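Enquirer: Here you go, sequence then predicted model.
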Amino acid sequence: MQYINKTIDGIDGSKAELTVYSIDNSEEMNPQRRRPTVLVIPGGGYVFTSEREAEPIALKVLAAGYNAAILRYSCAPSVYPTALLEAAEAMKLLRSNAEAWHIKPDAIIVAGFSAGGHLAGNLATTAGDETMRAHGYDPDEVRPNGLMLGYAVTTSGKYAHRDSFDKLLGADRKNDPALLEEVSIDKHIDAKTPPTFIWHTVPDELVPVEGAEMTFAACVHAGTDVEAHFFPTGHHGLSLANADVAGAGDPTGVDEGVQQWLPLFINWLKRNFGDPAARA
């Protein structure tokens, strides 16, 4: 196993961290294997990046035979587009080091949770294309090949998680209509949006499920390959919904029904990007 840490400089002097877990190849098995890779983007309302939605997710991805990476991006007081450009740079690093890190460069999936889902969607859809071009990135070169949205912040409209957008845009710009339109992911789903996996709990008390429904409908309308799962129980931010990630003594953090999102996601990965256990 290779364990790689890369620092990404933000445009405002902040620093993000990309952590890559790359499964070693073996002369005994398949020395040339390149694996699909999942870039995990944890949430935290653009205030922090949650550890509950970082390494625990990456380890499950690794156990299924995929490479994993985690992006701990810059949060408030950093504002848009700092985190987006860090995500673009993370994708550039993964693809430019594909041979050394045993990555299949055309099979990189971003998996974002809560506000991290917003960042993942910002990168995967055309929402941030003009902004990325203005900062020297070709959006198509850094666009991921798949998108997973776990109880994600997507819409900036009626069903927005307003605190996330306030922190993302900052006090001076949080009510700017044009900017809010630019960062509303559901408004920018089109033919370039990669295959998408969505999951959300219906009772989510922080990020309304209606946003996920709108995103799903936008994918259907655009002809995007999309799979969605809406669970009838569970509060916001459950991550794996098991005892490992639940807060100490918090029984509401364990939900066996919601735990099913992970095997459903792994099956989706296999269907869309191949089984890493299969020989190339």
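Expert: Received it, and whenever you're ready, just let me know what you need.
Enquirer: hey, let's count contacts and neighbours off CA atoms from now on
Expert: Will do.
Enquirer: can you map out the helices along this protein?
Expert: For the chain, the helices defined by DSSP state H occupy 55-63, 82-96, 115-124, 129-134, 139-142, 162-169, 177-182, 209-222, 261-273.
Enquirer: List the contacts of residue 142.
Expert: By Cα atoms under 8 Å, 6 or more residues apart in numbering, residue 142 lies in contact with 88-89, 91-92, 123.
Enquirer: same check, this time on residue 68
Expert: Neighbour list for residue 68: 20-22, 37-40, 58-59, 61-62 [criterion: Cα under 8 Å, 6+ apart].
Enquirer: Distance-wise, check it relative to residue 109.
Expert: In this view, residue 68 and residue 109 are 9 Å apart by Cα to Cα, to the nearest Å.
Enquirer: so what sits against both of those two?
Expert: Listed as contacting both residue 68 and residue 109 by Cα under 8 Å, 6+ apart are 37-39.
Enquirer: Find the nearest non-adjacent residue to the residue most central in space within the chain, please.
Expert: For the chain, residue 112 is the residue whose C-alpha lies nearest the centre (Cα atoms, centre = their mean; 2.4 Å). The shortest distance from residue 112 to any residue other than its chain neighbours is 4.6 Å, reached at residue 41 (Cα to Cα, 6 or more residues apart in numbering).
Enquirer: list the contacts for the one you found?
Expert: Residues near residue 41 by Cα under 8 Å, 6+ apart: 53-54, 70-72, 110-113, 116-117, 119-120.
Enquirer: between the helices of the chain, which one is nearest to residue 8?
Expert: Within those, the stretch nearest residue 8 is helix 82-96; the backing value is 6.4 Å (Cα to Cα).
Enquirer: Quick one: residues in contact with that closest one.
Expert: Applying Cα under 8 Å, 6+ apart, the set of residues contacting helix 82-96 from outside is 8-12, 16, 18, 71, 73-75, 101, 103, 105, 119-120, 122-123, 128, 132, 135, 137, 141-144.
Enquirer: Pull out the buried members of these.
Expert: Among these, those classed as buried by neighbour count (16 or more other Cα atoms under 10 Å) are 8-10, 16, 18, 71, 73-75, 101, 103, 105, 119-120, 122-123, 128, 132, 137, 142-144.
Enquirer: about what we covered before: which one of the contacts of residue 68 is nearest residue 149?
Expert: Taking these together and measuring to residue 149 by Cα to Cα, the closest member is residue 40, at 10.5 Å.
Enquirer: Isn't the closest one up against residue 108?
Expert: No: Residue 40 lies out of contact with residue 108 (Cα atoms under 8 Å); the separation is 10.6 Å.
Enquirer: ok, and here's another one to check against it:
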Amino acid sequence: MQKETIELSFDYDKAGIRDIGDRAALDCYYHTLTEEIGRKKHRAMIICPGGGYDFCSEREAEPVAFRFIGYGICCFVLRYTCQRAFPQNALECAAAIKYVRENAEKFDIDPDKIIVAGFSAGGHLAATVANLWNDEILTKPLGCNAEDIKVNASMLCYPVITSDPEFTHEGSILNLMRGREDDKELREYLAMEKHVGGQTPRTFLWHCSDDGCVRVQNSLLYMTELAKYWIPFESHIYERGGHGLSLCDESTATWEGHIQPICEAWTDAAVKWALRI
């Protein structure tokens, strides 16, 4: 396995971003190319950790990459900037997709099999680029065509989806609305279930029905819209487990509640789903 980290950037002026803050980084984990094995054109997965758009959780970053790369999926962990107004982190995710696709030969990946995965607030970020990849709000600042940042599939793990105050994770939405907290139009725009359409890729979702942090309605609302537009999806709703489980085992647990053997099955299901793309 090879690992390298690159800094991501784009035309901040075109995006109307003045206070840039730290630059996003992309940790690239990819297979060593050997003469014996040869090229495989692996699938690629860009991982967006959660953290309420306050921080990027380490529990949902490298450990997830290590789990999936063992199944032949090249993984790219996006360390997106946090506590920054929309669309800065969405542009960073789109820039990551563009970089991975442009370097498909180097990473030995199939440029038409790029998955964007996200946990909690990172799930909102993944859903954002999955639905807005063909929108000028992303393509114009990046100076690219929509096909350059197209999402081929999305994997949403206990995701923040809606901005409806009844069901959303309010902290995540407010972090995206920094400086525009009273902008009702922006709040509605940040509801990803309202952007689902023909451009939305096939999707894998999982959630726990007793999640008290990001209510399961987030996934249910999204699934309803996917079904409405006949977008293929696979979903797993577990009876209990709460929030922020990551891999659901000791490798990512910080307390015993993070160890949920039943929910742990999501990784096997996700791998089988990803290998069908």
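Expert: Right, received. Where do you want to start? Just so we're clear, the structure is a prediction, and the values are computed from it rather than from any experiment.
Enquirer: Give the equivalent position in the second structure for the residue nearest to the centre of the first structure.
Expert: Matched by TM-score structural alignment, residue 112 of the first structure corresponds to residue 118 in the second structure.
Enquirer: Isn't its match up against residue 130?
Expert: No: at 10.9 Å, residue 118 of the second structure does not count as touching residue 130 under the criterion of Cα under 8 Å.
Enquirer: can you tell me which residues contact the equivalent of residue 162 of the first structure over in the second structure?
Expert: Counting by TM-score structural alignment, residue 162 of the first structure lines up with residue 170 in the second structure. Going by Cα under 8 Å, 6+ apart, residue 170 of the second structure touches residue 163.
Enquirer: Then residue 209 of the first structure?
Expert: Residue 209 of the first structure sits next to 151, 200-203 when contact means Cα under 8 Å, 6+ apart.
Enquirer: And it, how far from residue 14 of the first structure?
Expert: Separation of residue 209 of the first structure from residue 14 of the first structure (Cα to Cα): 32 Å.
Enquirer: what do you get for residue 214 of the first structure?
Expert: Using Cα to Cα, residue 214 of the first structure is found at 33 Å from residue 14 of the first structure.
Enquirer: Ok, residue 85 of the first structure next?
Expert: 12 Å.
Enquirer: okay, the two: which has more neighbours?
Expert: residue 85 (24 against 15; other Cα atoms under 10 Å).
Enquirer: how about residue 255 of the first structure, what's its partner in the second structure?
Expert: Aligned partner of residue 255 of the first structure by TM-score structural alignment: residue 260.
Enquirer: correct me, but its match touches residue 250?
Expert: No: between residue 260 of the second structure and residue 250 there is no contact under Cα under 8 Å: 9.3 Å.
Enquirer: related to what we said a few turns ago, got a winner among the contacts of residue 68 of the first structure for most neighbours?
Expert: Of all the contacts of residue 68 of the first structure, residue 37 has the most neighbours under the rule other Cα under 10 Å, reaching 32 neighbours.
Enquirer: and that one, what pairs with it in the second structure?
Expert: Residue 37 of the first structure maps onto residue 44 in the second structure, by TM-score structural alignment.
Enquirer: Then residue 52 of the first structure?
Expert: With TM-score structural alignment as the criterion, residue 52 of the first structure pairs with residue 59.
Enquirer: now swap in residue 91 of the first structure and tell me
Expert: Residue 91 of the first structure maps onto residue 97 in the second structure, by TM-score structural alignment.
Enquirer: For burial, what's the neighbour tally of the residue nearest to residue 33 of the second structure when sequence neighbours are not counted?
Expert: Nearest residue to residue 33 of the second structure, sequence neighbours excluded (Cα to Cα, 6+ apart): residue 39, at 6.9 Å. Residues near residue 39 of the second structure, counting by other Cα under 10 Å, number 15.
Enquirer: Likewise for the one 10 residues further on?
Expert: Taking other Cα under 10 Å as the neighbour definition, residue 49 of the second structure ends up with a count of 31.
Enquirer: can you tell me which strand in the second structure is longest?
Expert: strand 109-119 (DSSP state E).
Enquirer: burial of residue 263 of the first structure, as a residue count?
Expert: As a burial measure, residue 263 of the first structure scores 12 neighbours (other Cα under 10 Å).
Enquirer: typo on my end, residue 187 of the second structure
Expert: By the criterion of other Cα under 10 Å, residue 187 of the second structure has 19 neighbours.
Enquirer: corresponding residue for it in the first structure?
Expert: Checking TM-score structural alignment: residue 187 of the second structure goes with residue 180.
Enquirer: Please tell me how far that match sits from residue 133 of the first structure.
Expert: Noted for residue 180 of the first structure: a distance of 19 Å to residue 133 of the first structure, by Cα to Cα.
Enquirer: circling back: among the contacts of residue 142 of the first structure, which recur in the second structure?
Expert: Contacts from those that recur in the second structure, judged by both residues aligned by TM-score structural alignment, their matches' Cα atoms under 8 Å, are 88-89, 91-92.
Enquirer: Redo these as JSON lines? Include distance to residue 231 of the first structure.
Expert: As requested, those are arranged in JSON lines below (distance: Cα to Cα, whole Å):
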{"residue": "88", "distance to residue 231 of the first structure": "31"}
{"residue": "89", "distance to residue 231 of the first structure": "34"}
{"residue": "91", "distance to residue 231 of the first structure": "31"}
{"residue": "92", "distance to residue 231 of the first structure": "34"}
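Enquirer: next one: stretch 135-146 of the second structure to chain centre, how far?
Expert: The chain centroid and the centroid of stretch 135-146 of the second structure are separated by 18 Å under Cα atoms, centre = their mean, to the nearest Å.
Enquirer: So which bits of that stretch are buried?
Expert: Applying a neighbour-count criterion of 16+ other Cα under 10 Å, one finds 138-139, 141-142, 145-146 buried in stretch 135-146 of the second structure.
Enquirer: follow-up on the earlier one: what's the closest of the contacts of residue 68 of the first structure to residue 3 of the first structure?
Expert: Of the contacts of residue 68 of the first structure, the one sitting nearest to residue 3 of the first structure (Cα to Cα) turns out to be residue 21, at 5.0 Å.
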